[in-house]
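>>> coordinates only, sequence not included:
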């Protein structure tokens, strides 16, 4: 071969190689839909910080198959905003993978818009049962569904709190209070049904408008009932209002179990200070007993918690740890197996996942339903191995107290001291 031919062959080789090299450097863009502003912003930003840590950790390891991860934000402050922001990311930014969304009403809207516009949606913490019961193909709910929150609250009440309050389950007076939108109603329905199957009687069962500005009527009714345990499902603003009114009207209860959302929010501690100490939260575990984690997962957990606490000066709430866990699974269990990163391919990979509990930082595993679950054959994309339990606010932060295999600490302050002694 002459010099000219050899040079031509070299140029052809470079021309063929260059697109492949360039393609290898193209980032994988993921649309992140969270409430970055508005009343849910603090929780949304906590989730954002957690998944940013996941992105940084994976990119520092070389990315996914040589591709760096890039996030494109969408401010999902309300369901309507969530739909428009999801459509903007997909249709104008070219996003094919979406994630988020923290709150159930937002998650319902985001997943609907993603499905309609042909994107793959990896829901990290939205819990409403309807998310996976609409026949969608490309929506995957990695966090626990709403009924598990309620089941955890009921199981903890029966198996732990009853003994600490020196009551039999049959004599225990349990009240249920719930905000009447998607998450609260879904969890409340689940608690009511599950309590009935377990023989636990509810002496109070009432919903309220999440936007209520005066909790006086609700607190007065609860004072009249005088429950041993109150299970409350609230969002941040109404949880704060309730606690302030409970203190003002001296409503005392043997044990208080909040259910995720408002009771897991840093806003609660910021607003009522040490009065939060002793409140239990049925929620994603903020941190689990490391003995349940796979050895390689322990190292990831150590790195995540170290980075989070260094950045925010406090340990993560359960929803933040769940956000990290879910997105880390996307980066390490789904995307590495893909070649095109297109929704249909990602869907097939997700449906084949079979990860035992302890595979993720928060103790979860992954196994998705696909119209094949005996409990509900209409369900598709729900993770049957998502961890849920009960943690408790402490002066230092939070500790997992239930179930025993996930617990990092034993429950304290049962019965709850009266307001005058707190």
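Looks like it arrived, so ask away. It should be emphasised that the depicted structure is a prediction, and the values quoted were computed from it without experimental measurement. Residues are numbered from 1 along each chain as shown.
>>> CA only for contacts and neighbour counts going forward, please
Noted.
>>> would you mark the buried spots in the longest helix anywhere in the chain?
The longest helix of the chain (DSSP state H) is helix 3-25. Buried residues in helix 3-25, counted by 16 or more other Cα atoms under 10 Å: none are found.
>>> isn't residue 324 right next to residue 54, touching?
Yes - taking Cα atoms under 8 Å as the definition, residue 324 is a contact partner of residue 54 at 6.1 Å.
>>> out of those two, which sits in the busier spot?
Per other Cα atoms under 10 Å, whichever of residue 324 and residue 54 has more neighbours is residue 324, with 27 against 24.
>>> comparison target, given below:
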């Protein structure tokens, strides 16, 4: 192991066998943390070639269970977001592409910190079960075209161990390590094709556009080298996506978009990802054609019907989808007003997400319990004009003591006298 640390420290490439030795040895607890820490730091500074990243990805895939989706009919297209605040895109995209016949067999995670998880959001629906047997999972995707379940505990255990170590050794933000971590989970989950939503901006993991591009290109190259059709879009996360943050709140907003409501930023990102998925799934030949047709399906309510059918199949209370007012509701609705006037110049997503987490919508640690009823409804976003006393947001809380959340939220927003030009929602597509 010391020879491999030295080799990488000196900038040389590790072979497939050497990478397998490291991953298997660490997963099997034959190689100690301190040596893996040294190797991670060497990778952080010296990087990895495309071949090395592909070999690392597949070594992590083979460290645990893999999902064989061959029993699911058709081209299986998955999507992944690098995470953000108010990102309920999966709840819109999955029923939208399922409505045109693309099977969505999705395994999703839970949220941690200021970013939410799709599984947590779905559990805001009364009775919804995120656990199905493999046979139930396959059967539901074949009949309903859509199933979303929690990730298997035995999926990519090497990645879980490596991520925990990266978290405490200042090696999280290494593009080869991020890319292999994300792609190993997608490939182990059995997807034939993958659409990646790489967020950039103040609320994203990748703060800079150049960093987001590097990550997107690396993941697309991994997918290509492993025989998976892969496309990445780079989308904006300088402010929360949509107007709702929190689990029941985000289910409500997803339903509104599926009803045809024009929540423009959320709608654009959802339609773009869905269109790429529909093209990769073989339903349409061109992105523009797919986008136009999916827009019509979204406005017709067809995707909403697919969503209702999916919720019903997994034990959820469909009455809450028909009437979102029946979703969990917090005891207090607290208006946060502006002390000044001007145009909203910044609404930084991360402190807004932290404010929602402090209300109970997210987890500080992985063992924390989530309150599905709490969250934030934004009333102003970047570019909007605010007068003194205007409501900036409504906090949905089960306690009246929300000072810490208010402090975090007020730190996220700044006003200017100058009119603000809108920024693009999608910066680039990497194919």
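Yep, that arrived. For clarity, every value in this text was computed on a predicted model and none was experimentally measured.
>>> now the TM-score, please.
Laid over one another, the chains give 0.26 as their TM-score (TM-score structural alignment, normalised by the length of structure 1), with 176 aligned residues with a Cα RMSD of 6.6 Å.
>>> circling back to that earlier point, name the next helix or strand following the longest helix of structure 1 along the chain.
Downstream of helix 3-25 of structure 1, the next assigned helix or strand under DSSP states H and E is strand 28-34.
>>> for that next one, packing partners?
Where contact means 3 or more Cα pairs under 8 Å, 6 or more residues apart in numbering; DSSP states H and E, strand 28-34 of structure 1 is packed against helix 41-60, strand 69-75, helix 79-91, strand 97-100.
>>> just say helix, strand or coil for the closest residue to residue 137 of structure 2 other than its chain neighbours.
Closest residue in space to residue 137 of structure 2, ignoring its immediate chain neighbours: residue 147 at 6.4 Å, by Cα to Cα, 6 or more residues apart in numbering. Look at residue 147 of structure 2: counting by DSSP: H, G, I helix; E, B strand; the rest coil, its state is strand.
>>> quick one: residue 147 of structure 2 and residue 310 touch, right?
Yes - the pair residue 147 of structure 2 / residue 310 is scored as a contact, 6.8 Å apart, by Cα under 8 Å.
>>> more neighbours: which of the two?
Taking other Cα under 10 Å, residue 147 of structure 2 and residue 310 do not tie; residue 147 has more neighbours (27 against 24).
>>> just to revisit the earlier point, now the residue nearest to residue 137 of structure 2: how far from residue 229 of structure 2?
Distance, residue 147 of structure 2 to residue 229 of structure 2, by Cα to Cα, to the nearest Å: 21 Å.
>>> all strands of structure 2, in order?
Applying DSSP state E to structure 2 gives strands spanning 77-81, 104-108, 146-150, 193-200, 229-236, 244-245, 332-337, 342-347, 375-378, 385-386, 391-397, 413-416, 426-430.
>>> for the ones you listed, which one ends up most surrounded?
Across those, averaging neighbours per residue (mean count of other Cα atoms under 10 Å) puts strand 244-245 on top, at a mean of 28.
>>> any idea how far residue 386 of structure 2 lies from residue 235 of structure 2?
Per Cα to Cα, residue 386 of structure 2 is found 26 Å from residue 235 of structure 2.
>>> residue 180 of structure 2 now?
20 Å.
>>> again, but for residue 335 of structure 2
Taken as Cα to Cα, the span from residue 335 of structure 2 to residue 235 of structure 2 is 30 Å.
>>> what does residue 334 of structure 2 give?
Remark: distance between residue 334 of structure 2 and residue 235 of structure 2 (Cα to Cα) = 31 Å.
>>> can you check residue 184 of structure 2 too?
Separation of residue 184 of structure 2 from residue 235 of structure 2 (Cα to Cα): 22 Å.
>>> residue 5 of structure 2 too?
Using Cα to Cα, residue 5 of structure 2 is found at 36 Å from residue 235 of structure 2.
>>> what's the answer for residue 177 of structure 2, then?
Using Cα to Cα, we find residue 177 of structure 2 at a distance of 21 Å from residue 235 of structure 2.
>>> what do you get for residue 376 of structure 2?
Computed as Cα to Cα, the residue 376 of structure 2 to residue 235 of structure 2 distance reads 22 Å.
>>> next: residue 214 of structure 2.
Computed as Cα to Cα, the residue 214 of structure 2 to residue 235 of structure 2 distance reads 14 Å.
>>> with residue 81 of structure 2 instead?
Between residue 81 of structure 2 and residue 235 of structure 2 the distance is 10 Å, computed by Cα to Cα.
>>> find residues that contact each of those two.
Counting by Cα atoms under 8 Å, 6 or more residues apart in numbering, the common neighbours of residue 81 of structure 2 and residue 235 are 197, 198, 199.
>>> can I get those residues in a markdown table including distance to residue 161 of structure 2?
Listed next are these as a markdown table, based on distance: Cα to Cα, whole Å:
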| residue | distance to residue 161 of structure 2 |
| --- | --- |
| 197 | 25 |
| 198 | 23 |
| 199 | 25 |
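>>> give me the number of residues near the residue lying closest to residue 81 of structure 1 once chain neighbours are set aside?
Counting by Cα to Cα, 6+ apart, the nearest residue to residue 81 of structure 1 once its immediate chain neighbours are dropped is residue 75, at 7.3 Å. Using other Cα under 10 Å, residue 75 of structure 1 has 20 other residues around it.
>>> you'd agree residue 75 of structure 1 is up against residue 84?
No - assessed by Cα under 8 Å, residue 75 of structure 1 is found out of contact with residue 84, at 9.6 Å.
>>> now the common contact residues for those two.
Listed as contacting both residue 75 of structure 1 and residue 84 by Cα under 8 Å, 6+ apart is no residue at all.
>>> tell me how far the closest residue to residue 333 of structure 2 other than its chain neighbours lies from residue 46 of structure 2.
What sits nearest to residue 333 of structure 2 in space, not counting adjacent residues and going by Cα to Cα, 6+ apart, is residue 396, at 4.8 Å. To residue 46 of structure 2, residue 396 of structure 2 is 47 Å away according to Cα to Cα.
>>> how about residue 163 of structure 2?
Between residue 163 of structure 2 and residue 46 of structure 2 the distance is 19 Å, computed by Cα to Cα.
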